[in-house]
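Enquirer: the following comprises the amino acid sequence and a computationally predicted model.
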Amino acid sequence: MTALGAVLIASVYIMLFSLVKEPNRQIINALIIAGAGATYWSSGLGYFEFPLGVIMIFLAFKGLKNYKFLAAGWLVHTVYDILHHLYANPIVPMAPSSSLGCAICDPILAIWLFMGAPNVFDWFRGKGAIRNA
């Protein structure tokens, strides 16, 4: 159930952001990556929480010009998701498997971003060109 929910969340995220025109799609995704760096602060890994924030801000800044940095941000976040699932507090306190779900969702978003965050509705319309990221 956790995996199914994670795939559904990633799919909805990708579809919603496919509706956002460039360059706003890239800018908003960069802001989300920057914010994702703070999601685990005070969640059980002590001082090891803080490097995530610094790394994610750097990747978000670089991601304003290149989607690959945003994709890398979701992969870095996945590492923290796994650490929290195994050793610390979940991302959503009342949902024990939420960090595991996030660890499934994030790489799906990373794949989409590595592809240049294409509009998925164009694929359905037969215009499936993938931009260079």
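Expert: Now that the structure is in, tell me what you want to look at.
Enquirer: use CA for all of it now, contacts and neighbours both
Expert: Fine.
Enquirer: state the number of residues packed around Thr78.
Expert: Other residues lying near Thr78 total 22 when counted by other Cα atoms under 10 Å.
Enquirer: ok, now which ones touch the spatially most central residue of the chain?
Expert: Closest to where the C-alpha atoms of the chain average out (Cα atoms, centre = their mean) is Trp74, at 4.0 Å. By Cα atoms under 8 Å, 6 or more residues apart in numbering, the contact set of Trp74 is Ile33, Asp106, Pro107, Leu109, Ala110.
Enquirer: another structure for you, compare them:
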Amino acid sequence: MNIALILTTAIGPISIGLLCISIMSLVKEPNRQIINALAIAGAGAVYWSGGLGFYEFPLGIIMVYLAFKGLRNYKYLAAGWIVHTVYDILHHLYGQPIIPMVPTSSLGCAICDPVLAIWLYFGAPSIFEVLKRRRAA
């Protein structure tokens, strides 16, 4: 795989992650945390019938648990995206892509998810507030 292909494969998913963070930064707390918990719960079901058979179902159970715990602690939501990343990689290698007509969509998701996980790990701060504080300092 050449460097241009690697860059184009990574730039899109990273940009999507940053766009999601920007949009979610517009949502006030506690709704930001609630919406992110719902996203984690939903992410647990996107691969059902994705080619890994029975092994699809534990993801749903794990993600609902992490979403519930994430209603109180953002670190559980971060963990949810890391767990989802593992499933993304498994689907890229052995299963079906998350978007059937885009063969590298699971790989893209595996690149995007850790971007979201890092943001959530640090408490999902509004990126606009962070930038405003940096400018004021």
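Expert: Arrived safely, thanks for sending. If you're wondering where the values come from, they're calculated on a predicted model, not measured in any experiment.
Enquirer: superposing both, give me the TM-score.
Expert: Here the superposed chains carry a TM-score of 0.94, computed using TM-score structural alignment, normalised by the length of structure 1; 128 aligned residues with a Cα RMSD of 1.0 Å.
Enquirer: circling back: which two among the contacts of Trp74 of structure 1 are spaced furthest apart?
Expert: Ile33 and Pro107 (13.1 Å; Cα to Cα).
Enquirer: more neighbours: those two, which one.
Expert: Between Ile33 of structure 1 and Pro107, Ile33 has the larger neighbour count (other Cα under 10 Å), namely 27 against 20.
Enquirer: right, and the more buried one touches Ala72 too?
Expert: No: in this structure, Ile33 of structure 1 is not within contact of Ala72 by Cα atoms under 8 Å, at 9.7 Å.
Enquirer: give the residues shared as contacts by these two.
Expert: Any residue near both Ile33 of structure 1 and Ala72 by Cα under 8 Å, 6+ apart counts here, and that gives Leu59.
Enquirer: quick one on the thing from earlier: tell me which residue of structure 2 lines up with the residue nearest to the centre of structure 1.
Expert: The pairwise alignment with structure 2 assigns Trp74 of structure 1 to Trp81, based on TM-score structural alignment.
Enquirer: element containing its match?
Expert: Under the criterion of DSSP states H and E, Trp81 of structure 2 resides in helix 74-94.
Enquirer: quick check: that helix compared with structure 1, mean distance?
Expert: Once the two models are superposed, helix 74-94 of structure 2 sits on average 0.2 Å from its counterpart in structure 1 (mean Cα distance after the TM-score superposition for structure 1).
Enquirer: may I see the buried residues of that helix?
Expert: 74-85, 87-92 (16 or more other Cα atoms under 10 Å).
Enquirer: who touches the lengthiest helix in structure 2?
Expert: Ranked by residue count and defined by DSSP state H, the top helix of structure 2 is helix 3-25. Identification of contacts with helix 3-25 of structure 2 by Cα under 8 Å, 6+ apart yields 32, 108-109, 111-113, 115-116, 119, 124-128.
Enquirer: quick check: PyMOL command selecting the buried ones in those residues.
Expert: Remark: buried members of the contacts of helix 3-25 of structure 2, expressed as a PyMOL selection using 16+ other Cα under 10 Å:
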select buried, resi 32+108+109+111+112+113+115+116+119+124+125+126+127
